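> here are the coordinates; sequence isn't available:
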């Protein structure tokens, strides 16, 4: 059974096997969590992402999918990049958000990762309401069949921490 923990802090400081990056589809860095992971991890992550773009993901990583790279200088072994959906009031994209968590855990299992740190995917510039994102994330991880022993949700601020920890 997977243990789920909640931490308020910086995901780039987490000593885990795999850190999940809320990436953009280009895989080439961006703002928020994505930018922080690329800055803290250094050029090795960007180099690995460029190699993925040149091989399997020429058009970018599709929303809801996940792929792994080195973690560079991060205190983790790997970064699992996943592309969250942009929130829409007109279209229910909950299944795509849930897929980010399921696919990230699937990739972590393939890597042999036992500890995984997740951010609050899609809650920044993609504007997903925090409470709904927390519900989807925690329910999805609880229901996932995975060999991962600990899933750590690393939330940047108190509001996010409270939304996730209350699930």
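Great, that's in hand. Fair warning: this is a prediction, and the values are worked out from it, not measured in the lab.
> switch to C-alpha atoms for all contacts and neighbour counts from now on
OK.
> can you tell me the SS state at residue 47?
On the three-state scheme (DSSP: H, G, I helix; E, B strand; the rest coil), residue 47 is labelled helix.
> helices along the chain, start to end?
32-41, 43-54, 94-111, 130-143, 158-165 (DSSP state H).
> any idea how far residue 165 is from the nearest residue to residue 61 once chain neighbours are set aside?
In space, and not counting its chain neighbours, residue 61 is closest to residue 25: 4.7 Å by Cα to Cα, 6 or more residues apart in numbering. Per Cα to Cα, to the nearest Å, residue 25 is found 28 Å from residue 165.
> who has more neighbours, those two?
Per other Cα atoms under 10 Å, whichever of residue 25 and residue 165 has more neighbours is residue 25, with 21 against 17.
> got another, please set it beside the one above:
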């Protein structure tokens, strides 16, 4: 299936699961000020998914963890460790995050998934560069998954 690039809000996508661009889960989630994708998810999903994520402990850079979706209408949220301890993304962390999110989606039997631009917010990457890096992995590995990458735009 071709990967779709859309503009809008990640939390309004008609998919089974969304990806949360997260950190390495070293700092407790309740100490972090909600911002960007994670902040929007916390406001609309509630704290449940982040409590689940907190029980996972530290995540190696580029890995992915699945939680419930809280009050959101999805089957799951896939949290990816896309930024390092200095709040920066790298080419490898972006691509590994995408690769591992796809793997977790397949393990769960999900058929559709929406990604934000990993690494483009607090990760410091230019949006187009982050998208290009993501597309390399998605085009090669998404297979039959219905995948969309959402470029955030306020409606």
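Happy to help now that I have it. This one's a predicted model, so the numbers in the text were calculated from it and none came from an experiment.
> tell me how they score on TM after superposing.
With the length set by TM-score structural alignment, normalised by the length of structure 2, the two chains reach a TM-score of 0.85; 145 aligned residues with a Cα RMSD of 1.8 Å.
> so what does the residue nearest to residue 61 of structure 1 match up with in structure 2?
Superposed on structure 2 with TM-score structural alignment, residue 25 of structure 1 falls opposite residue 24.
> wait, isn't the residue nearest to residue 61 of structure 1 in contact with residue 66?
No - if you go by Cα atoms under 8 Å, residue 25 of structure 1 and residue 66 don't touch, sitting 10.2 Å apart.
> intersection of neighbour lists for those two?
residue 83 (Cα atoms under 8 Å, 6 or more residues apart in numbering).
> quick one on the thing from earlier: okay, the helices of structure 1 in a markdown table with distance to residue 4 of structure 1 next?
Below are those laid out as a markdown table (distance: least, Cα to Cα, whole Å):
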| stretch | distance to residue 4 of structure 1 |
| --- | --- |
| helix 32-41 | 20 |
| helix 43-54 | 27 |
| helix 94-111 | 13 |
| helix 130-143 | 8 |
| helix 158-165 | 10 |
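> out of the ones you listed, which is closest to residue 87 of structure 1?
helix 94-111 (8.7 Å; Cα to Cα).
> what stretch of structure 2 does the closest one fall on?
Residue span in structure 2 matched to helix 94-111 of structure 1, by TM-score structural alignment: 91-108.
> circling back: so who does the residue nearest to residue 61 of structure 1 touch?
Residue 25 of structure 1 touches 60-63, 83, counting by Cα under 8 Å, 6+ apart.
> please pick the buried ones from the residues you listed.
Among those, those classed as buried by neighbour count (16 or more other Cα atoms under 10 Å) are 60-61, 63, 83.
> from those residues, which ones fall inside strands?
residue 83 (DSSP state E).
> wait, what's in contact with the corresponding residue of structure 1 for residue 119 of structure 2?
Matched by TM-score structural alignment, residue 119 of structure 2 corresponds to residue 122 in structure 1. Counting by Cα under 8 Å, 6+ apart, residue 122 of structure 1 makes contact with 22, 84-87, 97, 128, 133.
> nearest to residue 161 of structure 1, of these?
Nearest member of the contacts of residue 122 of structure 1 to residue 161 of structure 1, counting by Cα to Cα, is residue 133, at 11.9 Å.
> ok, the contacts of residue 25 of structure 1 in structure 2, which still hold?
On the basis of both residues aligned by TM-score structural alignment, their matches' Cα atoms under 8 Å, what survives of those in structure 2 is 60-63, 83.
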